[in-house]
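> Build the 3D model from these lines:
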Amino acid sequence: MRLKYAAISLLLTLALVATPAMAKKKQKKQVDALHTLAGMSNASMIMEENGKTRISKRADVPRVPASTMKLVTALAAIERWGLKHRFHTDFYVDKQNKLWIKGYGDPFLVSEELALIVTALKGKGLKQINGIVLDGSYYAPNLVIDGRSQTDNPYDAPITALAANFNTAAIKKTKKREVVISDKRTPLTPISIELTKTKIRKHGNWRVNLGTGKRAERYFGELFSAKLKEQGVKVRGEITTGKVNRHWKPYYSHKNSRDLEKVLKSMLYSSSNFIANQLFLQFAEREANGRPITMAMASRAMMKWSKNRFHWNDYSILEGSGLSRGTKLSARQMMQVVKAFTPYRFLLRTFKKGKVMAKTGTLKGVSCYAGFVNRQGKWQPFCVLINQSVGGNLRKDAALQMTSHKKLPAICDDPSC
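Reported below is the predicted structural model:
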């Protein structure tokens, strides 16, 4: 028994001795994060406290921002449309009783939303249709997103004016290689069955993107047809494409049940490239002036807005999600966006037990972080842009260091410090 108590006493003593040393070691690691960044030639950072620059290193060098670019897209969308804005889709019924659907890039036409649309159409007396005609002419055909890869991953989904479930399909293959429903809200369609057979080799639940704009548009028509049938609407005829006569009046105009606030929160939480580029394209509607919107139009519109809003020089914006390595912003420019985002920071994810509210950005050889750190009870803006290969925790360790020390290290090459 005495040996047992002696052993316990020894362990407690070792714990008390070890704790300060361990804390010191951990503290040293956090301090090193900012100094490590300061010593990296392809990294930039800036941080303010109560309006005064406290940390700055190479803050004016243009860098690839990766998904922190979504902060720019989100801010532009808020200032253009407001958080209560709802995206819409128009429906028409012609003399042959065909249902025409014209899309305007609603990024959140998920299965549940399609069910709401069908309910509304039934409420207006729709009982039978003799075909579905899809009009995706709001966007130019065959859009090319700079930086988008040809993978099956959801983050590489194509962009179309009519899109269901973020232009992805939830699919399931059983151990017996059977194709079954993966999501009870989403019926199987010919395209989802085809994708399961051709893309999925292992059994289990999967989500893949639809690959091409043409397939995505067709999938929208198939899924909408299935949702109509689920609610008892008789569907005859084929699914085709066409362009709505501009003199027609909508049979029904649907506004999404989710407003822009919910759309942005989803985009920033999941880092959805699909949502970001839908917003990016729609931002060019004024410039398009009735013409099909192109990525070049959207780029010019966002560049113009950024120039007018922040008076920037020496920057480029090619798309809205951060996929493009041709998009270049400096840490100081991103800091301006973060500061303007202050009223909307509740849209951001929190990290490090609520000490950091920020957006990450990651590509191969790119690691970025921008948002707010909590110092002594106040949220302070920061930005870290790393354009070289580093460990994934360096950016987060740097942000955490900004929160956990009363006196920040003297790292500044800016006269305003």
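> Could you use CA atoms for every contact and neighbour count after this?
OK.
> Show me where the stretch 301-417 of the chain has its strands.
Secondary structure of the stretch 301-417 of the chain (DSSP state E, counting those that start in this stretch): strands located at 349-351, 356-363, 366-375, 378-386.
> In a markdown table: the ones you listed, plus distance to Val61.
Formatted as a markdown table, these follow (distance: least, CA to CA, whole Å):
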| stretch | distance to Val61 |
| --- | --- |
| strand 349-351 | 27 |
| strand 356-363 | 17 |
| strand 366-375 | 14 |
| strand 378-386 | 10 |
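> Give me the nearest residue to the residue nearest the centre of the chain, chain neighbours excluded.
Nearest residue to the geometric centre of the chain (CA atoms, centre = their mean): Ser272, 2.6 Å. Using CA to CA, 6 or more residues apart in numbering and skipping the chain neighbours, the partner closest in space to Ser272 is Tyr155 (6.6 Å).
> what's the answer for Gln401, then?
Nearest non-adjacent residue to Gln401 (CA to CA, 6+ apart): Gln30, at 5.5 Å.
> Another sequence for comparison is provided below:
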Amino acid sequence: MTPAPFSTRSLDSLSSSLPGTPTMNREHAFRNKVSISFPRSRWCGNLKRTGAQVSMSMAVRLTLLILAAGQAVASAEPALGIRKSPLRQLLSVYSESPLLEGARISIYVLDLETATEVFAKNPDSLVNPASVTKIFTTAAALCLLHPDYRFKVEVLADKEPVDGILRGRLYLKGYGDPWLVEQRLLQLAMKLKVAGLKQFSGTVVVDDSFFDDRRWGPGWEQEIEGHEAYLAPVGALSADFNTVRVLVFPGKRIGARARISLVPNGGDVRMAGTVTTSGRYTRIRLEMEPGPRRDRIKIAGRIHYRSAGWEGRVRVSRPALHAGYAFAEALRQLGVRCRCHVRRGQAPQRAKHLATTWSPPLSEMIRKVNKYSQNFMAEVFFKTLGAEILGPPGSWEKGRQVMSQFIKDNLGMPPGTYVLHNGSGLNDVNRVSARQVVELLRYMWGRFDARADFLASLALAGADGTVDGRFERPGIIRNLRVKTGGLHNVRALAGYASNRAGHTLAFAFLASDFNCSGKTITGIIDSFASALVESDASLRVDESALVVPESAVEFAGP
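Below you'll find the model as predicted:
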């Protein structure tokens, strides 16, 4: 999902829109005498066609022949007519493509069964890993906090309710819970109602002192303007990922005003503008304007009269207040009479405990982070590491110190050999090498207590997460568990490949500063990873099983 020109935002959440690698008609290629060459122009994603598309597996063979100067690189099995090529040489074809000329590349592949190097190209060069950074964050969280770690949110008060009536201050205290969604707010409110609460009047004091007051991490300032949900601020007390959902439904007839709802419907956000029911396609624009007391969402556009509904998300600017208003609204929805206002503060030590809600275990939540590249949750984990290991308040600096010690103790990488300033990988502040990424993957493969949860958190090729819609060939689907990364002029892929011999290969392909389209680079990386899966016990690959991305070759007429 990538508009041009690029904005420096994570493209992982959009990767489901990237098409899978196409297959071509081989016979048609022969009939049209297709020649293949690598274009030298800057816009190397552009193609020249002769009316027919060429077989991708044929493209692999012809490219190899060109690079080998006419020497055969594949072994033949006459009885079966199968041509196999050494995996290392095929990987060199991808990694040395003229399309990557001038790019910063770091690649490393390790066979975890034999502990032998399979392939390397600039393995120690430091490259921006984009969202591949998240596997460092989630690995440290699993190992240091424990897979069963749960976040909590507490409700406290200065005194117990009397005859179902509570007056004074009600405290909502957060400990970094990134999964306080609407359903859990309702469950927390239900605990109070079941305990006998019928009416509350006074002040909801929101306590987010478990973290410091810095809301956006290092590197986020490079694109802090805007309303995008992937840039939601980080706080110790957060509701619904510190975003507001905007729901739009068509009116009863064309020309009528559409119905608009906010979820959660709190007192810290106001809506301005209208949407019209139309006979044309749906087109809606959102914009968030932070205010001194309330945020204002500006909406405009149209919705098709037959639409089942439209949903968008915008970030909020004051996380704790947003959570407090959402909690008060949850009480009202359950029939508790609630007349209150919300402000920030700290719960006193003597406050009486009324209720607690616990998040799902960390082992479940990291799946959202790695499969769908959830920035907000990754940064919460990063700050929580600092708060739990070094003491509250959690901060990015404390998180960086804990991460540095974890990497030194377990991966043997001293500070200064890499750069990790935040937990999500947003923007241009992190640098690692492919060898360092693979070393982390190797370490987690050997951690019996955390291995299963870590593997389950990675996206399955062609099946879910940010690679749903990629790697769709039957032989590749579900044989790669990966983390993707994408920013402006950055593409990355790292994870585990299970090849035809049952060996697990840990790999990382990091690319930045390239001069062609991101789609072109993604195609090369995907073909590289697919070749790992297609390799056999002798690390050779059946050429007919390979696919070269369409954007990696130029078609010329006879």
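> related to what we said a few turns ago, and the residue nearest to Ser272 of the first structure, helix, strand or coil?
Secondary structure, DSSP: H, G, I helix; E, B strand; the rest coil: Tyr155 of the first structure is helix.
> Map it across to the second structure for me.
Aligned by TM-score structural alignment, Tyr155 of the first structure pairs with Tyr230 of the second structure.
> Check the burial of that match by counting its neighbours.
Using other CA atoms under 10 Å, Tyr230 of the second structure is surrounded by 20 other residues.
> For it, which residues are in contact?
Ser10, Arg315, Gln374, Asn375, Phe376 (CA atoms under 8 Å, 6 or more residues apart in numbering).
> For those, which ones persist in the first structure?
Of the contacts of Tyr230 of the second structure, the ones still in contact in the first structure (both residues aligned by TM-score structural alignment, their matches' CA atoms under 8 Å) are Gln374, Asn375, Phe376.
> quick one: contacts for the second one?
Contacts for Asn375 of the second structure (CA under 8 Å, 6+ apart) come out as Tyr230, Leu231, Val369, Gly423, Ser424, Leu426.
> swap in the first one?
For Gln374 of the second structure, the residues meeting the contact criterion (CA under 8 Å, 6+ apart) are Tyr230, Lys368, Ser424.
> State the distance from the last one to Gly219 of the second structure.
In this structure, Ser424 of the second structure and Gly219 of the second structure are separated by 10 Å, where distance is defined by CA to CA, to the nearest Å.
> And for the second one?
The spacing between Lys368 of the second structure and Gly219 of the second structure, counted by CA to CA, is 22 Å.
> got the residue ranges for the helices in the second structure?
26-31, 56-67, 87-95, 133-145, 182-194, 319-333, 362-372, 375-390, 396-411, 434-445, 448-457, 518-534 (DSSP state H).
> separation between the counterpart of Val64 of the first structure in the second structure and Pro218 of the second structure?
In the second structure, Val64 of the first structure lines up with Asn128, judged by TM-score structural alignment. Separation of Asn128 of the second structure from Pro218 of the second structure (CA to CA): 14 Å.
> again with Ile521 of the second structure
In terms of CA to CA, Ile521 of the second structure sits 27 Å off from Pro218 of the second structure.
> which one of those two has more residues nearby?
Comparing Ile521 of the second structure with Pro218 by other CA under 10 Å, the one with more neighbours is Ile521, at 25 against 19.
> what number of residues lie near the residue nearest to the more buried one when sequence neighbours are not counted?
In this structure, Ile521 of the second structure finds its nearest non-sequential neighbour in Arg491, 7.0 Å apart by CA to CA, 6+ apart. Residues contacting Arg491 of the second structure under the criterion other CA under 10 Å number 28.
> Pull the contacting residues for the equivalent of Arg491 of the second structure over in the first structure.
Taking TM-score structural alignment, Arg491 of the second structure has Ser367 as its aligned residue in the first structure. Ser367 of the first structure makes contacts with Ala66, Thr360, Gly361, Leu385, Ile386, Asn387, Gln388, Ser389, Val390, Gly392, Arg395, as judged by CA under 8 Å, 6+ apart.
> Only whichever of those residues are buried, select them in PyMOL.
The PyMOL command for the buried members of the contacts of Ser367 of the first structure (criterion: 16 or more other CA atoms under 10 Å) is given here:
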select buried, resi 66+360+361+385+386+387+395
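> Throw the contacts of Ser367 of the first structure into CSV and include distance to Ser330 of the first structure, thanks.
Shown next, in CSV, are the contacts of Ser367 of the first structure (distance: CA to CA, whole Å):
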residue, distance to Ser330 of the first structure
Ala66, 12
Thr360, 16
Gly361, 14
Leu385, 8
Ile386, 11
Asn387, 11
Gln388, 15
Ser389, 18
Val390, 19
Gly392, 21
Arg395, 16
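> and which of the kept ones among the contacts of Tyr230 of the second structure is nearest Ser433 of the second structure?
For these, the residue nearest Ser433 of the second structure by CA to CA is Asn375; the value is 21.2 Å.
> hang on, the earlier thing: next up, the contacts around the nearest residue to the match of Val64 of the first structure once chain neighbours are set aside.
Closest residue to Asn128 of the second structure apart from its sequence neighbours, by CA to CA, 6+ apart: Arg431 at 4.6 Å. Contacts for Arg431 of the second structure (CA under 8 Å, 6+ apart) come out as Leu126, Val127, Asn128, Pro129, Tyr418, Val419, Leu420.
> Run the residues you listed past the first structure and keep the common ones.
The contacts of Arg431 of the second structure retained in the first structure, by both residues aligned by TM-score structural alignment, their matches' CA under 8 Å: Leu126, Val127, Asn128, Pro129, Tyr418, Val419, Leu420.
> how near is the residue nearest to Ile521 of the second structure to Ser97 of the second structure?
16 Å.
> same deal with Ile36 of the second structure?
Ile36 of the second structure is 13 Å from Ser97 of the second structure, by CA to CA.
> For those two, work out which one has more neighbours and name it.
Ile36 (18 against 15).
> give the contact list for the more buried one.
Ile36 of the second structure neighbours (CA under 8 Å, 6+ apart): Ala59, Leu62, Thr63, Val553, Glu554, Phe555, Ala556.
> now swap in Val338 of the first structure and tell me
Counted by CA under 8 Å, 6+ apart, Val338 of the first structure has contacts Leu71, Ala370, Gly371, Phe372, Pro381, Phe382.
> Do I have it right that Ser363 of the second structure meets Pro147?
Yes: at 4.7 Å, Ser363 of the second structure counts as touching Pro147 under the criterion of CA atoms under 8 Å.
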